[in-house]
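# My questions concern the predicted model and sequence given below.
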Amino acid sequence: MKKLLPLLLFLLIPGFLSAKNYTVIDTTKVSFYYDYTFVKDTTNMTELRHDDMVLQVGSRFARFSHNFQVELDSACYIYRDYTFEERYKYIKDVFTLQGPSKYSFYTLYKDYPRKREYSMDFYINKNNIRISEPMVQGWNIEENQDTTIMGHSCSLATCHYAGRDYRAWYTLDIPISMGPYKFDGLPGLVMRVEDTKKQHVFQLYKIEKRKRKMFYVEHDKEIKANPEDLCGIFRNNIQKRYREITGGKKVQFDDPSLNSRLAIVINSYNNFIERY
C-alpha cells in the first residue's frame, strides 16, 4: 500500500489546486482539534483509521474540515493569482502533512452563507459536490454529569442522525453551541461524540487560540445535491472505480498485483458516517 500513496497523492494534486474562488468570511477566534477515529470497512471492524479534524469558530460563522484542508486553503489563498506550476512550487511543503481520507475530504460551513444552515463541499472523483441542509439536531439531554474530558466536567446527550444513534459529551465550561461535524445545538461545546457501535468517534484533543482567516471556497464547477444524494454518489463512485480497476480498461499498472491491491482498498470504503 505504501507504494500506492505517492501515486494517489500525485493524481489528487490537480484537484487540490484547481480553480477556486476564495472569500474571507470571518476571522477564526479559536480552533478545536478533534481526532476522528472510524471503521472504514465493515468487513474488518478491528482496523481503525484516524483523521485530524479542526473546528474553526469565528465571531459569526464556523468551519469544520481536515487540518490539511485548512493549511492548504490558507496557502492557496496567498498564492491565488499564481499559475498552477508556481502555486505548487510555493506550497508543496503542505503536502508533507497527512491528507484526508475519502471520508474526510469535505469542508463543512456552519451558518454560511445562510443562517441556521450547513453548506458542505465534498470532493469525490474530481467532482465538487455542494450540499445545503438545515442545522437541526434533536438532542435528548441525560441527567448524569460524571465524565471529565480535558479537565472539563461533561454532560451526556443522545440523538439519532442519518441512520445512526449517537452519544455526545458536552461541557458548559465552554459555552459554544457547536461540535465536530454536524453535532451542534447543545448548551456547550461537544468534547466527544460517538455512535453507539463506536464506528465513528470524534474526540477533542487540543484547543488553540490563534487568529487566522476563515475561508469559504467556491469551485468553478459544482454539483448541487442533498445528503441522501451524497450517499448514493459515494456508493456509485466506489462501485465505478472498482469496476475500472478490476476490468482493466482505464487503470492499469505494470505490476498486476497493484491493480488487485488498489481494488481491495477502493472497495473497503463502505462505512460512510451517514447512512440513508
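Nice, thanks for sending it over. Numbering: from 1, shown residues only.
# going forward, measure contacts and count neighbours with C-alpha atoms only.
Fine.
# Run through the residues that contact Ala19.
By Cα atoms under 8 Å, 6 or more residues apart in numbering, Ala19 lies in contact with 219-220.
# try this one next to it:
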Amino acid sequence: MKKLLFVTFFFMIGHVYSQTIDGDVSSLSFQLIEKKIIDTAKVDIFYTLDFRKNPNKPDKISHAQTFLQVGNHCRCFKDYNEFLSDSVNDDCAVKSLSAMEGMMKYMSALKRRNYYKTILYGVQEDQLVRRHNIYPTIYEYSDSIPTFEWVITEKDSVILDYKCTMATCHYRGRDYEAWFAEDISMPYGPDVFGGLPGLIMDVHDTQFHYHFRLNGLYPVEHLQLIYKRDGEKVVSSTRSRCRKIYKHSREFPAQAMQQAFPNDKLTAEDIAQIKPKSYNPMELK
C-alpha cells in the first residue's frame, strides 16, 4: 500500500512537474500550466463555505474558501486555493525554481483546497460549463443555467454593514434561504446561485449542510485571467453520468482506485483498509 500511496501522491502533482528518467526528486521542476483564457477578471467576490460531508454527523464541519471572478462577459466560481496553487506554480516556473524550492508553498495552497468544482458562465450560450474533479479525473459537462423561483420575504437583516433581505427557493432537492443586498447591484452569488436584485451575501440550505457567506469583495486592479486548464486529461461527460461516478467513488473507493490505477495491484488487506466515504452532495437530485 505504501507504494500505491507514493504513486498516487506524484500523480496528484504530476501535472506540475517534469520528472527525469531516474526519478530524482531534486531534479523536478515547475512548468507553466497550459490555460484556455476565457476572460479577464474585473471583480473578485469571496465566499467561505461550511459544509457537512456526512449528514449523520452534523457536528463535523468542513471548510473551503471559494471565490467568484466577474469579468466583462464571463464568470468563474472555484476554490480560491486552486487558483492560488496555480499562481504559485506559474510564479515558480517563471523564476525557474526547483521543486524542492517551491514545493512547500505550492502544497500549502493545494492541501487547503476543499471545493472540487469549477463553474463557468458565459462560455456557452444559455449553458453553464461545469468541471468536477473526482480524483484523479476531471469531468466536464454542460448544464442548464438555473432559473430560481425566488420568493422575496419581508425579513431583513444587516450583513457586513449592508441592509439585506431574505429570499427563499427550492433547488435540486434542497430548500434554501438567501440574504441579498440591493445596494450592491450585482445579481450574482456563490456556486450557481443568483438572479436576485442584489448580491447574495449569505445562502444556505435549511439544514445548514451547505452554507456560503461573503467574506470579501474587491475590484481587480491587475491582470487576472479567467481560464480553465488546458493540456490535461479532461473527460467530456454529462451531469447524470458525473453524479453516478462521484457516488460510486464515495461508496466504493477501493474499486474506484483500482479503476484509476490499474497497474497498482491492491491486496485484500489494502482493500479492507479503504472504507466507504460519506455521500452528501449539494444537489440531491
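Structure's in. What do you need? Keep in mind the model is a prediction, meaning the values are calculated, not measured.
# now the strands: where do they sit in the stretch 151-285 of structure 2?
In the stretch 151-285 of structure 2, the segments counted as strands under DSSP state E, counting those that start in this stretch are 151-159, 162-171, 174-181, 199-205, 210-219, 225-229, 234-236.
# and of those strands, who's closest to Lys35 of structure 2?
For the strands of the stretch 151-285 of structure 2, proximity to Lys35 of structure 2 was assessed by Cα to Cα; strand 225-229 is nearest, at 4.6 Å.
# average offset between that closest one and structure 1?
Compared with structure 1 after fitting, strand 225-229 of structure 2 deviates on average by 2.0 Å (mean Cα distance after the TM-score superposition for structure 1).
# In structure 1, point out the residues matching that strand.
On the basis of TM-score structural alignment, strand 225-229 of structure 2 is assigned to residues 213-217 in structure 1.
# what residues does that stretch touch?
Outside stretch 213-217 of structure 1, the residues that reach it (Cα under 8 Å, 6+ apart) are 20-28, 56, 58, 63, 73-74, 109.
# which of the residues you listed sit farthest apart?
Farthest pair in the contacts of stretch 213-217 of structure 1, by Cα to Cα: Lys20 and Gly58, 22.2 Å.
# returning to what we had before: so which of the contacts of stretch 213-217 of structure 1 would you say is closest to Tyr82 of structure 1?
Lys20 (12.3 Å).
# Report the contact partners of the closest one.
Neighbours of Lys20 of structure 1 in contact, by Cα under 8 Å, 6+ apart: 217-220.
# so how far is Gly195 of structure 2 from Ala85 of structure 2?
Just so we're on the same page, residue 85 of structure 2 is Ser rather than Ala. 31 Å (Cα to Cα, to the nearest Å).
# Check Arg239 of structure 2 too.
From Arg239 of structure 2 to Gly195 of structure 2 the distance is 22 Å (Cα to Cα).
# Show the contacting residues for the equivalent of Phe77 of structure 2 over in structure 1.
By TM-score structural alignment, Phe77 of structure 2 lines up with Phe64 in structure 1. Each residue near Phe64 of structure 1 by Cα under 8 Å, 6+ apart is listed here: 53-56, 107-109, 180-181.
# which of the residues you listed show up in structure 2 as well?
By both residues aligned by TM-score structural alignment, their matches' Cα atoms under 8 Å, those still in contact after alignment to structure 2 are 53-56, 107-109, 180-181.
# of all these, which two lie farthest apart?
Farthest pair in these, by Cα to Cα: Met53 and Tyr109, 13.6 Å.
# Would you mind finding the longest helix in structure 2?
helix 80-94 (DSSP state H).
# Pull the contacting residues for the closest residue to Arg75 of structure 2 other than its chain neighbours.
The spatial neighbour of Arg75 of structure 2 that comes closest, neighbours along the chain excluded (Cα to Cα, 6 or more residues apart in numbering), is Tyr121 at 5.0 Å. Taking Cα under 8 Å, 6+ apart as the criterion, Tyr121 of structure 2 is in contact with 74-76, 127-129.
# helix or strand for Tyr121 of structure 2, which one?
strand 117-124 (DSSP states H and E).
# buried stuff in that strand?
117-123 (16 or more other Cα atoms under 10 Å).
# ok, the residues you listed vs Asp264 of structure 2, which is closest?
Looking across the buried residues of strand 117-124 of structure 2 and measuring by Cα to Cα, the closest to Asp264 of structure 2 is Lys117, at 27.2 Å.
# From Ser157 of structure 2, how far off is that closest one?
30 Å.
# now stretch 120-127 of structure 2, how far from the centre of its chain.
From the chain centre to the centre of stretch 120-127 of structure 2 is a distance of 18 Å (Cα atoms, centre = their mean, to the nearest Å).
# before we move on, the earlier item: closest to Pro58 of structure 2 out of the strands of the stretch 151-285 of structure 2?
Using Cα to Cα, the nearest of the strands of the stretch 151-285 of structure 2 to Pro58 of structure 2 is strand 210-219, at 11.2 Å.
# Have a look at how far, on average, that closest one is from structure 1.
Relative to structure 1, strand 210-219 of structure 2 is 1.3 Å off (mean Cα distance after the TM-score superposition for structure 1).
# Please name every helix or strand in contact with that strand.
Here strand 210-219 of structure 2 touches strand 35-51, strand 199-205, going by 3 or more Cα pairs under 8 Å, 6 or more residues apart in numbering; DSSP states H and E.
# which stretch among those strands comes nearest Ser142 of structure 2?
strand 35-51 (15.9 Å).
# and the strands of the stretch 151-285 of structure 2 as JSON lines, adding mean neighbour count?
Shown next, in JSON lines, are those (neighbours: other Cα atoms under 10 Å):
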{"stretch": "strand 151-159", "mean neighbour count": "13"}
{"stretch": "strand 162-171", "mean neighbour count": "18"}
{"stretch": "strand 174-181", "mean neighbour count": "22"}
{"stretch": "strand 199-205", "mean neighbour count": "24"}
{"stretch": "strand 210-219", "mean neighbour count": "17"}
{"stretch": "strand 225-229", "mean neighbour count": "17"}
{"stretch": "strand 234-236", "mean neighbour count": "13"}
